[in-house]
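> Sequence first, predicted coordinates after that:
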Amino acid sequence: MEAGKPNVAFAGLGAMGFGMATNLLKCGYQVTGYDVYQPTLDRFIAEGGKSASTPSKAAEDAEFFICMVVNAEQAGNVLFEKYTGACLTLPKEATILICSTVAPADIDVFHKKLERTGRTYLRLIDCPVSGGAARAADGLLSIFAAGKEADLVHANQILECMSSKLYKIPGGLGGGSKAKLIHQIFAGVNIAMASEAMGLAAAAGLNTQEAFDYLKYSDGNSWMFSNRVPHMLDPSLPPYSAINIIAKDVGIITSTARDWKFALPMLSMAEQLYTTAISAGWGKEDDCVMTRLYLPNRPDLVTEQVKSSKTSETPQLQFHDIKFLLIGVHVAVISEAMTFCEKLGIDTDIMFDIVSNAAGSSAMFSLMFKDMQKENWSLGALHSTDLVRYQLSESVRKANAIRYPVFLSSAALQEFYRQLSTFVNTARIG
């Protein structure tokens, strides 16, 4: 431990949490870890950390308490459990950092519970993270931090240690979680859409390696597409992330949207796909196996078609048809996510910076954001979306002709038609 560095307690040493905690050790902090899995604690001790048997013991003498558990229920138990909660022993002026992905309403619950139990002497920062286990271990996460300005200043050094992109979200507690949820709308849809696109290439008999090589350099590309498809082509590659993980985040978003009485048709369709996959028993498997939903009779077809002799000259369906599906879905998601972003009161220019530099990014997000921002995210107001709608419609028609299900693409097309109808009717009234 470096002289002058505060003590840190860390709850939740899972894949992300372990990397974050060991990175803090490398930054010179003395870190006491808590986790329910003893082998993980043993690994952490081997890395130079300390361990505690309860959150309250970990919190003793800690200036910062970082919570990186699975969900809000676990976070509540770690902080407030009657006999072992961290709040029992945290010193005055200690700072609680909620790095888990939870609903904005959960942050409000934690804050009110601190007030109700007379622990207003504890600082609270809402700071979910994004980036994956490898980036966590290298201190290269994106962090969306919100809270009182003085608390953010106080925690700045430790937040900087864990991140390469630190966003301070205006508006107080809850802002960080809102920003994370908006980003995860893009991530949640784009992961599922990668499977829809590559499944279509395989179903059409195209060479899936050639399809990927074409699409990843096209306007249909997204960060998730480039990241996930290599594993579809070669399942021997290390897994990325389980279906359960993205399904959890998507469920938090759709639940929050219901609280706000806001419709998220694209994300809701993705949620149903994840729910179906989990019901099939695939929840712990890599989210790349979502292709099975599209190819139930030949679940390995995307891998098999890596060596197919067919190319983009196949008259039935060509690479650019798949590109148009991807483009249409990405544009529809911009409209959906950014309208919800404004509803939640998050600055859209800050959100542009966040998404552009994170896993939710896509080529169309960069190309269309500013124009769609000027038109209040409408899919009906811009002439450029007329061409997107037409190309999407033609590609959906071709997919239907070969009896291939395009769940997300069809949902996107319906959104284009719905918003066009709204725009036209509004113009007539005006």
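Sure thing, it's come through.
> going forward, measure contacts and count neighbours with C-alpha atoms only.
OK.
> Now residue 158. Nearest residue, chain neighbours left out?
residue 24 (7.9 Å; CA to CA, 6 or more residues apart in numbering).
> does that neighbour really touch residue 163, like I thought?
No: look at residue 24 against residue 163 with CA atoms under 8 Å: they stay out of range, at 10.8 Å.
> Name the single longest helix found in the protein.
In the chain, with assignment by DSSP state H, the single longest helix is helix 175-203.
> after that one comes which helix or strand?
helix 208-215 (DSSP states H and E).
> still on that earlier bit, what about the residue nearest to residue 158, how many neighbours?
Neighbour count for residue 24, taken as other CA atoms under 10 Å: 24.
> Spell out which helix or strand contains it, please.
For residue 24, the host element (DSSP H and E) is helix 15-26.
> Point out the other helices and strands that that helix packs with.
strand 30-34, helix 133-137, helix 149-162 (3 or more CA pairs under 8 Å, 6 or more residues apart in numbering; DSSP states H and E).
> What lies in contact with the first one?
When you say that, I think you mean strand 30-34. Strand 30-34 has contacts (CA atoms under 8 Å, 6 or more residues apart in numbering) with 1, 5-13, 21, 24-25, 41, 44, 49-55, 58.
> Among those residues, which lie within helices?
Using DSSP H, those in helices are 21, 24, 25, 41, 44, 55, 58.
> try it against this one:
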Amino acid sequence: MQGSDDASDTASPSNAPRVGVIGLGAMGAGMARALRRAGFAVHVHDLRAEAVQAVVAEGGVACASPAELGARCEVVVSVVVNAQQTEAVLFGADGCAATLRSGSVFVMCSTVSPRWSEALAERLAERGLLYLDAPISGGAARAERGEITMMTAGSPEAYARAKAVLDAMAAKVYRLGERAGAGSQVKIINQLLAGVHIAAAAEAMALGLREGVDPQALYEVITHSAGNSWMFENRMPHVLAGDYTPLSAVDIFVKDLGLVLDMARESRFPLPLSSTAHQMFMQASAAGHGREDDSAVIKIFPGITLPEPKS
């Protein structure tokens, strides 16, 4: 494995490629803004007009379709939800695969099956396009600051072409080899831990509520004790505030933990904790909480009174 690149050596965008961002959710919008602050002329596309206009108001350039964006850009960063949406961005009606010029780079930031990512690299290569398997982690705040982590794999040519773009978006760009899919493998293992930690955090807070422990005091103690995790510290404030506005939704972990289990199933590898966490998110989704913040997995526990939103 090669080492990580630090963002401190960001190249001047004066000779950098034209860049586009497709998918302006919590992560994609922040990444687009980080690129703007680095001096790039950022082209953007999203199905939600309001998301596009928010970036345009800060200097971004709106594109009506992925095809239009592809025709204008040499590096396209895709931050959509899953493989199906990535397929639509590339090969659907008005997809950008048909308009990207030979030698352009498609940077795929979604959490997908490693096998699917590897096959996508081959499909794009047939069109003369370069590909980086580049899932991301870090959350919306780090995306806004240009400090996400990217777990990447691809050819030296793709890295050379996209380096300034990657460095503007990320504090750490891990190069995990030339084989597409290697980045997705590491991201899926990260999601195993993230999903299990959120489920465990919700279970712990639910037990505290059931036992009558003051939830704010419990949060304060745990976040200064050995039982703390980044997910407990980051997600339980949503529960304490009674605010389940989605930054990362329950259904994201239905998908991502499903990918974790699919990868393990292929090699007949047991994942008891992941299986349990997946069922917890499935239960929350089935109960109607799929589009709420992933901390809403706590709502599956009976006999607890959750904090109400503050007025």
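Perfect, thanks for sending it. All values reported here derive from a predicted model rather than from experimental measurement.
> Can you calculate the TM-score here?
Once superposed, the chains reach a TM-score of 0.89 (TM-score structural alignment, normalised by the length of structure 2), with 297 aligned residues with a CA RMSD of 2.0 Å.
> thinking again about what came up before, to which residue of structure 2 is the residue nearest to residue 158 of structure 1 aligned?
In structure 2, the residue paired with residue 24 of structure 1 according to TM-score structural alignment is residue 35.
> Residue 155 of structure 1 too?
Aligning on TM-score structural alignment places residue 155 of structure 1 opposite residue 162 in structure 2.
> Return the residues in contact with its match.
Neighbours of residue 162 of structure 2 in contact, by CA under 8 Å, 6+ apart: 17, 75, 105.
> Alignment lookup: residue 275 of structure 1 to structure 2.
That one, residue 275 of structure 1, aligns with residue 282 by TM-score structural alignment.
> Setting aside sequence neighbours, what's the nearest residue to its match?
Nearest non-adjacent residue to residue 282 of structure 2 (CA to CA, 6+ apart): residue 254, at 5.9 Å.
> ok, the one you found to residue 236 of structure 2 distance?
Distance, residue 254 of structure 2 to residue 236 of structure 2, using CA to CA, to the nearest Å: 19 Å.
> Distance check, the residue nearest the centre of structure 1 against residue 321 of structure 1.
Central residue of structure 1 (CA atoms, centre = their mean): residue 184, 3.2 Å from the mean position. Using CA to CA, residue 184 of structure 1 is found at 26 Å from residue 321 of structure 1.
> go on, residue 108 of structure 1?
Distance of residue 108 of structure 1 to residue 321 of structure 1, given as CA to CA: 46 Å.
> More neighbours: these two, which one.
residue 321 (22 against 14).
> got the contact list for that one?
So residue 321 of structure 1 contacts 391, 394, 395 (CA under 8 Å, 6+ apart).
> May I ask which helix or strand encompasses the equivalent of residue 109 of structure 1 over in structure 2?
Following TM-score structural alignment, the counterpart assigned to residue 109 of structure 1 within structure 2 is residue 119. Element membership for residue 119 of structure 2 (DSSP H and E) is helix 114-125.
> do the same with residue 321 of structure 1
For residue 321 of structure 1, the host element (DSSP H and E) is helix 319-344.
> quick one: that helix aligns where in structure 2?
Going by TM-score structural alignment: helix 319-344 of structure 1 matches no residues.
> And stretch 394-411 of structure 1, by the same measure?
Aligned by TM-score structural alignment, stretch 394-411 of structure 1 corresponds to no residues of structure 2.
> Stretch 35-49 of structure 1 now?
The counterpart of stretch 35-49 of structure 1 in structure 2, counting by TM-score structural alignment, spans residues 46-60.
> List the buried residues in stretch 180-197 of structure 1.
Within stretch 180-197 of structure 1, the residues scored as buried using 16 or more other CA atoms under 10 Å are 180-197.
> What sits closest to residue 286 of structure 1 if chain neighbours are left out?
Residue 286 of structure 1 sits nearest to residue 242 (CA to CA, 6+ apart), 4.3 Å away.
> What is the neighbour count of the one you found?
Neighbour number of residue 242 of structure 1 under other CA under 10 Å is 16.
> Residue 305 of structure 2 now?
Residue 305 of structure 2 has 12 neighbours, counted by other CA under 10 Å.
> any idea how far residue 138 of structure 1 is from residue 85 of structure 1?
Residue 85 of structure 1 is 29 Å from residue 138 of structure 1, by CA to CA.
> Compare the two (neighbour count), which wins?
More crowded of residue 85 of structure 1 and residue 138, by other CA under 10 Å: residue 85, with 21 against 18.
> Please say which position in structure 2 that one maps to.
Looks like residue 85 of structure 1 aligns to residue 95 there (TM-score structural alignment).
> my read: that match touches residue 85, true?
No: counting by CA under 8 Å, residue 95 of structure 2 stays clear of residue 85, with 10.8 Å between them.
> Overlap in contacts, those two.
Taking CA under 8 Å, 6+ apart as the criterion, residue 95 of structure 2 and residue 85 do not both touch any residue.
> neighbours of the residue lying closest to residue 226 of structure 1 once chain neighbours are set aside, just the number please.
Distances taken as CA to CA, 6+ apart place residue 216 nearest to residue 226 of structure 1, at 6.0 Å, with adjacent residues excluded. By other CA under 10 Å, the residues close to residue 216 of structure 1 number 18.
> so residue 216 of structure 1 sits right up against residue 224, yeah?
No: using CA under 8 Å, residue 216 of structure 1 is not in contact with residue 224; the gap is 10.2 Å.
> Distance-wise, check residue 273 of structure 2 relative to residue 285 of structure 2.
Distance of residue 273 of structure 2 to residue 285 of structure 2, computed by CA to CA: 18 Å.
> To clarify, my last question referred to residue 237 of structure 2.
Counting by CA to CA, the gap from residue 237 of structure 2 to residue 285 of structure 2 is 21 Å.
> the more surrounded of those two?
Taking neighbours as other CA under 10 Å, residue 237 of structure 2 and residue 285 compare with residue 285 leading, 22 against 15.
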